[in-house]
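Novice: next comes the sequence, and after it the predicted model I'd like to discuss.
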Amino acid sequence: MTPRSRTNQLLYQADLLLALPAGDDEHAAARRMAAEEGSLALVELALESMLREVTELANLERHDWRELLGPEGAGIAELHRLRELAARPDSWLCWLIGKLEALHGSDGVARRTSGAASGLIAVGSTASLGDELRWCLAEAKAEIAALRETSEEW
């Protein structure tokens, strides 16, 4: 399988996990959280696959996103573009990096939704992790398409 095919496969699988119904039994919240964190883990694998894809010609030894997107990463135009994107607080990549760091932490990233029984009044609306991840996936797919186009030009 090519890196491009693997990237596509992982993104597709992440979408599939997010589309799974959580159900309405006593395990629904845990099932939703598992699907969200599982999907996020697949997106991390897709990020590394995408980095392998866009740096294929550079023959890099490692493709860890922390290294390649960090300040000491290789001086490849596509990586520079992604580093700039990661530095923008409103970007999908900045959001993703924050969530991936939380995913690797001891608390994880998925949260139980608080119900009316909590006694608190919610002000405004916050998107669920699943909704935010869907947004991130859509933005990432558009960026990947642009990166692929740039890579093909070279």
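Specialist: Structure received. Numbers count the residues shown, from 1 in each chain.
Novice: contacts, neighbours, all on C-alpha from now
Specialist: Noted.
Novice: show me how far whatever helix or strand R31 lives in is from its chain's centre.
Specialist: R31 belongs to helix 28-54 when assigned by DSSP states H and E. Centroid separation for helix 28-54 versus its chain: 6 Å, with C-alpha atoms, centre = their mean, to the nearest Å.
Novice: equivalent analysis for stretch 10-29, please.
Specialist: 16 Å.
Novice: ok, and what's touching that stretch?
Specialist: 31-32, 35-36, 38-40, 42-43, 45-46, 112-113, 130, 134, 137 (C-alpha atoms under 8 Å, 6 or more residues apart in numbering).
Novice: for A102, state which of these is nearest.
Specialist: Nearest to A102 among the contacts of stretch 10-29: L40, at 10.6 Å, using C-alpha to C-alpha.
Novice: and the contacts of stretch 10-29, which of them are buried?
Specialist: The neighbour-count test (16 or more other C-alpha atoms under 10 Å) applied to these identifies 31-32, 35-36, 38-40, 42-43, 45-46, 130, 134, 137 as buried.
Novice: for the residues you listed, give me CSV that also has distance to G75.
Specialist: Shown next, in CSV, are those (distance: C-alpha to C-alpha, whole Å):
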residue, distance to G75
R31, 41
R32, 39
A35, 36
E36, 33
G38, 32
S39, 30
L40, 27
L42, 26
V43, 24
L45, 22
A46, 21
G130, 34
R134, 30
L137, 26
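Novice: take this one as well and set it beside the first:
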Amino acid sequence: MTPRGRTNQLLYQAELLLEAPVGDDEHAVARRMAQEEGALATLGLALDATLRELTEHAALARHDWRELLGPQAEGVAELRRLRALREDPESWLAGLCQRLDALAGVDGVARRERSESLIVAADRIALGDELRGFLRAFKAELTALRETSFEW
């Protein structure tokens, strides 16, 4: 499989996880949480695959997003563009990276939903919806990044 094919495969798999029905049985909440965390982990793999794909011409030894999007990373144009996105706290990539860091923590990121009788903050977005937004933005950004990478 090509790096581009792997990136596409992982993005598709994350989308499938986010769109799969959870049902309404006693395991529905646990199933939803598993699907959300699974989709997030798959998005993390897709981010690594994207970095591998976009930096093929640079022949980098490693492709971990934490390294390549960090302050000491390579000066590849696509990486600089993604680094700027990650540094913008309002961007999809900053949100995705924050969620990926939390996923590696003891608490994870998926949460049980509060009872419908409780008041929920209007600005709070469900994790699944947030991940769908990250996925849409990821795919849109990837199209632009592929165009600049193809020029190499």
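Specialist: That came through, no problem. If you're wondering where the values come from, they're calculated on a predicted model, not measured in any experiment.
Novice: just to revisit the earlier point, can you name the residues of the second structure that the helix holding R31 of the first structure overlays?
Specialist: Aligned using TM-score structural alignment, helix 28-54 of the first structure spans residues 28-54 in the second structure.
Novice: before we move on, back to that, on average, how far is the helix holding R31 of the first structure from the matching bit in the second structure?
Specialist: Aligned to the second structure and superposed, helix 28-54 of the first structure gives a mean residue distance of 0.3 Å (mean C-alpha distance after the TM-score superposition for the first structure).
Novice: L18 of the first structure and W95 of the first structure, how far apart?
Specialist: For L18 of the first structure, the distance to W95 of the first structure equals 17 Å [C-alpha to C-alpha, to the nearest Å].
Novice: same question, E84 of the first structure
Specialist: 13 Å.
Novice: show me where the second structure has helices.
Specialist: 3-19, 28-54, 65-68, 77-87, 92-103, 127-150 (DSSP state H).
Novice: on that earlier part again, looking at L18 and W95 of the first structure, which is more packed in?
Specialist: Comparing L18 of the first structure with W95 by other C-alpha atoms under 10 Å, the one with more neighbours is L18, at 23 against 16.
Novice: picking up where we left off before, so which of the buried ones among the contacts of stretch 10-29 of the first structure is the closest to G105 of the first structure?
Specialist: Nearest to G105 of the first structure among these, counting by C-alpha to C-alpha, is L40 at 13.4 Å.
Novice: what residues does the closest one make contact with?
Specialist: 14, 100, 103, 133.
Novice: switch the residues you listed over to CSV; also include neighbour count.
Specialist: Formatted as CSV, the contacts of L40 of the first structure follow (neighbours: other C-alpha atoms under 10 Å):
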residue, neighbour count
A14, 26
L100, 18
L103, 18
L133, 24
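Novice: can you pick out the most distant pair from those residues?
Specialist: Checking the contacts of L40 of the first structure with C-alpha to C-alpha, the most distant pair is A14 and L103, at 14.9 Å.
Novice: surely L96 of the first structure meets C136?
Specialist: Yes. L96 of the first structure lies in contact with C136 (C-alpha atoms under 8 Å); the separation is 7.2 Å.
Novice: gap between the residue nearest to the spatial centre of the first structure and L96 of the first structure?
Specialist: Central residue of the first structure (C-alpha atoms, centre = their mean): V43, 4.1 Å from the mean position. Using C-alpha to C-alpha, V43 of the first structure is found at 9 Å from L96 of the first structure.
Novice: what's the average distance of stretch 138-152 of the first structure to the second structure?
Specialist: Looks like 0.4 Å for stretch 138-152 of the first structure (mean C-alpha distance after the TM-score superposition for the first structure).
Novice: that stretch corresponds to what range in the second structure?
Specialist: On the second structure, the counterpart of stretch 138-152 of the first structure by TM-score structural alignment is residues 136-150.
Novice: neighbouring contacts of that stretch?
Specialist: Outside stretch 136-150 of the second structure, the residues that reach it (C-alpha under 8 Å, 6+ apart) are 11, 50, 54-55, 78, 92-93.
Novice: how about the contacts made by the residue nearest to A30 of the first structure when sequence neighbours are not counted?
Specialist: When the adjacent residues along the chain are set aside, A30 of the first structure lies closest to R112, with 7.8 Å between them (C-alpha to C-alpha, 6 or more residues apart in numbering). Each residue near R112 of the first structure by C-alpha under 8 Å, 6+ apart is listed here: 29-30, 33.
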